[in-house]
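J.: attaching a predicted model along with its sequence, questions to come.
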Amino acid sequence: MPQVMEFKLPDLGEGLTEAEIVRWLVAVGDVVAIDQPVVEVETAKAMVEVPCPYGGVVTARFGEEGTELPVGAALITVAVGASSLPAEAAAAQADGAEGEGAGNVPRPLIGYGEDHSRPARRRRVRPVTAAVSAPVVAAPAAPAVPVAPAAPAGPVPVISPLVRKLAKDGGVDLRALRGSGPDGLILRADVEAALAALRAPEPAPVASVASPTATARGERIPLKGVRGAVAEKLSRSRREIPDATCWVDADATELMAARAAMNAVGGPKISVLALLARICTAALARYPELNSTVDLAAKEIVRLPSVHLGFAAQTERGLVVPVVRDAQNRNPESLSAEFARLTELARAGKLAPADLTGGTFTLNNYGVFGVDGSTPIINHPEAAMLGVGRIIDKPWVHEGQLAVRKVVQLSLTFDHRVCDGGTAGGFLRFVADCVESPAVLLRSL
């Protein structure tokens, strides 16, 4: 007899407590193998495919696409040892049109969030066994819900915390709704109908009457996922870190020539970012104050033994900062390969949480956006960030003569608690010297 196992949203590490379901990779009735990805979720760090530790037939899915689930919440149930969905469970899925609040008992949402763009899967059925509990499908969409004229007193009859969250995020007052479920229970469909009414366009004012107070409502975008995490981290950085910025223009002609010579001999191409990263690790070896963090509770500055180098990468989902581990032990070729690997994963939305945490210093190449300078916000809890502008031809005095040279602006934003301006200036000057004369770097290799 198959045994039904419940698979819960696992701990995804780095203090993450919840994740949003982005896309289901399996449907009820599908046969899954051990460690097969069953759902794609978005955490505050990255997009992650979650594998299931059980093999068998999917008997239930919990939550529709777009739902946020806490760690430890049920994701799916799997009939281990079964090769097809039992007939009665399949029938329950087809015929279960009861309302979401029937009996006031929360039940799994089956078949929610189907991706109809994927080809339909073949499903076989066999008689149900007592070990498989019959899940219930989600309630059908309810008609538009009228709004109560006055807010009733007492507790709001809402069975699902997801319904409460949906209402809160959308600005819907639950006390102003009359639920369509049993005994006035407010269902998800009720809240969605209220949201649709709020988003409906207002009628145009009469042409002959001026309406200076009629303004657009504006678009509301939830501050969550990667964007929400970035907002929280940058806000915390501004609150806690007394930062300062210094900058310098550098002649990068020799650096670009050195890169061209490296790439001319064959082998993997060396990127400019990799050369700048190698310069950074050499500079941090001289100025370890900038590879540190501040422990506010202990009132201590913690100098870190390894350079875990973050680099800013723009993706369709927003700005992320992948981390190259132990960058101080890598040569330019290894750094180039790791930058390329992490950038590809970032653009595909497949970075693991561990790829986005633990950085000790960040390299920000904002020159790719066609700008020369910036005063970036430090990536908390780090102590410094090196910014690199675009490398362009500019008039420059070289060996006493005016010439056209390739010039870049470098900026260093640093935590003034870990060092003073002399240390920050020394670090930035060493970086600029290496850019202008790469041979300087040979002394530290």
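T.: Looks like it came in fine.

J.: all contacts plus neighbour counts: C-alpha atoms, from now on.
T.: Noted.

J.: which residues of the stretch 151-300 of the chain fall in helices?
T.: 161-170, 188-199, 225-240, 253-264, 272-286 (DSSP state H, counting those that start in this stretch).

J.: most tightly packed of those?
T.: helix 272-286 (a mean of 21; mean count of other C-alpha atoms under 10 Å).

J.: what's the angle from that helix to helix 253-264?
T.: 120 degrees (axes from the mean of the first three to the mean of the last three C-alpha atoms, to 10 degrees).

J.: ok, structure two:
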Amino acid sequence: MKYPVIYLMIPALLILLSPEIKSQVRVDVKGKVNSEADNRANRATDRAIDAGFDKLEEGIKGVFKKKDKSATGKKTDAKKTDAVDSDAEDTSEGISASEKKAGENKTVRSADPVLSWSKYDFVPGDKVIFEDNLTGERNGEFPSRWDLEEGTIECASLDGENVIMFRQYGSAIIPYMKNPESDYLPDIFTIEFDAFIPHDHIEVLFYDARNQSSPHNSNEKLYVTGERMELGSAESNLPGNANLEKSWMHVSIAHTSGKMKAYINETRLINIPNLGFNPTGITIRALHAGDESHYYIRNIRIAEGGVSYYDRYLQDGKIIANGIRFDVNKATLKPESMGIINEIAALMKQHPEIKFSIEGHTDSDGDDTFNQTLSEQRAATVKAALTKMGIASERLSSKGWGESKPVDSNGTPEGKANNRRVEFVKI
């Protein structure tokens, strides 16, 4: 289509040429124009052809590129698949190797160690030398079985129970004993009391601060808080960061020929192999007490004892335990009783030939018939506790004697405490 256009332009160019130009130019204008027209037409044709070939080439390249890309993609996917398969194989091999190694370790390594730890081994002394459960005390009076070392201390009632209340800074008391200037603590003794500590601590001094000289020893004073105990360089917290402030806790202390242990409830927190001095008495102090910060104690007991249960069994044919405690007028065991019951269970497991008759006794307070029934129920409760701990029931029997077999006078708190007991009698 370009040729007709070019040939139409030739006459126009000839008309435009002036005579002057015609006279000066000696070339064949017509031939020149025709030649130029041919050249331009050829160039235009070449460009058109080039353009067509370019498009065709691009199209062809595009087709081949798509094919190459598809093929390349397939190859890449194949490589990826191979890589994944390879990884999967490696992972599988890794797991197998790991499992194999673990299996080998199991054969080489022993099982994790099993901890066996007795955190509560307190056993009260078997002969009570001081007892105060505050029976018959008048509210607002100084406790009759104690002497004042410092401060202000009075009897009070807390939630219906008689308590000793410390209500002034530094208040301290000592048990009222005969010949308090002398050493009234035996070589083997236990101390127990319930404490209500609002904050800070109660101190237990192992000498009579009113009548005896201080031993000037770092271990002379036990600090008891709601969460820990401290005696000289020994200290320990309750498990789980427990804090018993503003609640009742049971404090137990055991001294055996220079060794001392101390407990809060059923956990031993102090264990000293050599106390470093001889305890001669006891003082209980509430250093931080005040009119708006009262400290309380109750159920205080000091007892002598220390002969092993097995030795008592061999020597006397029975074991007397007045440290097994029950709720008042009930057969419900108190938690602090478990130390003794644990010891009896351990003894029976070590000596399977032993069989016991568990026999309950009461003091003379209350009705005879009630005391008889109560003693029977308490003996049965102890038997049930031992059975739950794995002692065969056929190795145990139970009975109660009420108040009919006292071992001490019922005229003193200490005598009554000794009469309230559980005996394990050889069968």
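T.: Yes, it's here. Quick caveat, the model's predicted, so the values are computed rather than measured.

J.: got a TM-score for the two of them?
T.: Superposed pair, TM-score by TM-score structural alignment, normalised by the length of the second structure: 0.20. Supporting alignment: 135 aligned residues with a C-alpha RMSD of 6.7 Å.

J.: closest one to residue 4 of the first structure among the helices of the stretch 151-300 of the first structure?
T.: Closest to residue 4 of the first structure of these is helix 161-170 (C-alpha to C-alpha; 25.1 Å).

J.: got a list of what the closest residue to residue 61 of the first structure other than its chain neighbours touches?
T.: Setting aside the residues directly before and after it, residue 61 of the first structure is nearest to residue 76 in space (C-alpha to C-alpha, 6 or more residues apart in numbering), at 4.4 Å. Counting by C-alpha atoms under 8 Å, 6 or more residues apart in numbering, residue 76 of the first structure touches 6-8, 58-62.

J.: please repeat the previous calculation with a cut-off of 7 Å.
T.: 6-7, 58, 60-62 (C-alpha atoms under 7 Å, 6 or more residues apart in numbering).

J.: that older thread, out of the helices of the stretch 151-300 of the first structure, which gets nearest to residue 39 of the first structure?
T.: Taking C-alpha to C-alpha, helix 225-240 is the member of these nearest to residue 39 of the first structure, at 16.3 Å.

J.: what's the local residue count around residue 387 of the second structure?
T.: 16 (other C-alpha atoms under 10 Å).

J.: all helices of the second structure, in order?
T.: 2-16, 19-24, 29-108, 309-316, 338-350, 368-388, 413-419 (DSSP state H).

J.: tell me which of those helices sits nearest to residue 150 of the second structure.
T.: helix 413-419 (25.1 Å).

J.: packing partners of that closest one?
T.: Applying 3 or more C-alpha pairs under 7 Å, 6 or more residues apart in numbering; DSSP states H and E, one finds that helix 413-419 of the second structure contacts strand 127-132.

J.: make CSV from the helices of the second structure and add distance to residue 161 of the second structure to it.
T.: Listed next are the helices of the second structure as CSV, based on distance: least, C-alpha to C-alpha, whole Å:
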stretch, distance to residue 161 of the second structure
helix 2-16, 126
helix 19-24, 144
helix 29-108, 59
helix 309-316, 34
helix 338-350, 24
helix 368-388, 22
helix 413-419, 17
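
J.: tell me the most buried of those helices?
T.: helix 413-419 (a mean of 23).

J.: hmm, back to that, would you list the helices of the stretch 151-300 of the first structure in a markdown table and tack on distance to residue 126 of the first structure?
T.: Listed next are the helices of the stretch 151-300 of the first structure as a markdown table, based on distance: least, C-alpha to C-alpha, whole Å:
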| stretch | distance to residue 126 of the first structure |
| --- | --- |
| helix 161-170 | 34 |
| helix 188-199 | 33 |
| helix 225-240 | 41 |
| helix 253-264 | 63 |
| helix 272-286 | 59 |
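
J.: mind checking which of those is nearest residue 293 of the first structure?
T.: Of all these, helix 225-240 sits nearest to residue 293 of the first structure, with 11.9 Å by C-alpha to C-alpha.

J.: who does that closest one touch, helix- and strand-wise?
T.: Packed next to helix 225-240 of the first structure, using 3+ C-alpha pairs under 7 Å, 6+ apart, is no helix or strand.

J.: sticking with the residue nearest to residue 61 of the first structure, tell me its helix or strand.
T.: strand 74-80 (DSSP states H and E).

J.: residue contacts, residue 395 of the first structure?
T.: Residue 395 of the first structure is in contact with 402-405, counting by C-alpha under 7 Å, 6+ apart.

J.: skipping adjacent residues, who's closest to residue 318 of the second structure in space?
T.: Residue 318 of the second structure's closest residue in space is residue 425 (C-alpha to C-alpha, 6+ apart), at 4.3 Å.

J.: look up how far residue 304 of the second structure lies from that neighbour.
T.: 21 Å (C-alpha to C-alpha, to the nearest Å).

J.: please apply the same query to residue 59 of the second structure.
T.: For residue 59 of the second structure, the distance to residue 304 of the second structure - C-alpha to C-alpha - is 112 Å.

J.: cool, and residue 310 of the second structure?
T.: From residue 310 of the second structure to residue 304 of the second structure the distance is 18 Å (C-alpha to C-alpha).

J.: one step back: what is the nearest of the contacts of residue 76 of the first structure to residue 257 of the first structure?
T.: residue 7 (55.8 Å).

J.: for that closest one, give me its contacts.
T.: 52, 74-77.

J.: between those, which is nearest residue 392 of the first structure?
T.: residue 52 (50.7 Å).

J.: number of nearby residues for that closest one?
T.: 23.

J.: if I read this right, it contacts residue 36, doesn't it?
T.: Yes: between residue 52 of the first structure and residue 36 there is a contact under C-alpha atoms under 7 Å: 5.7 Å.

J.: quick one on the thing from earlier: now the two most distant members of the contacts of residue 7 of the first structure.
T.: In these, two members sit farther apart than any others by C-alpha to C-alpha. They are 52 and 74, at 11.8 Å.

J.: just checking, residue 32 of the first structure touches residue 52?
T.: No: counting by C-alpha under 7 Å, residue 52 is not a contact partner of residue 32 of the first structure; they are 8.2 Å apart.
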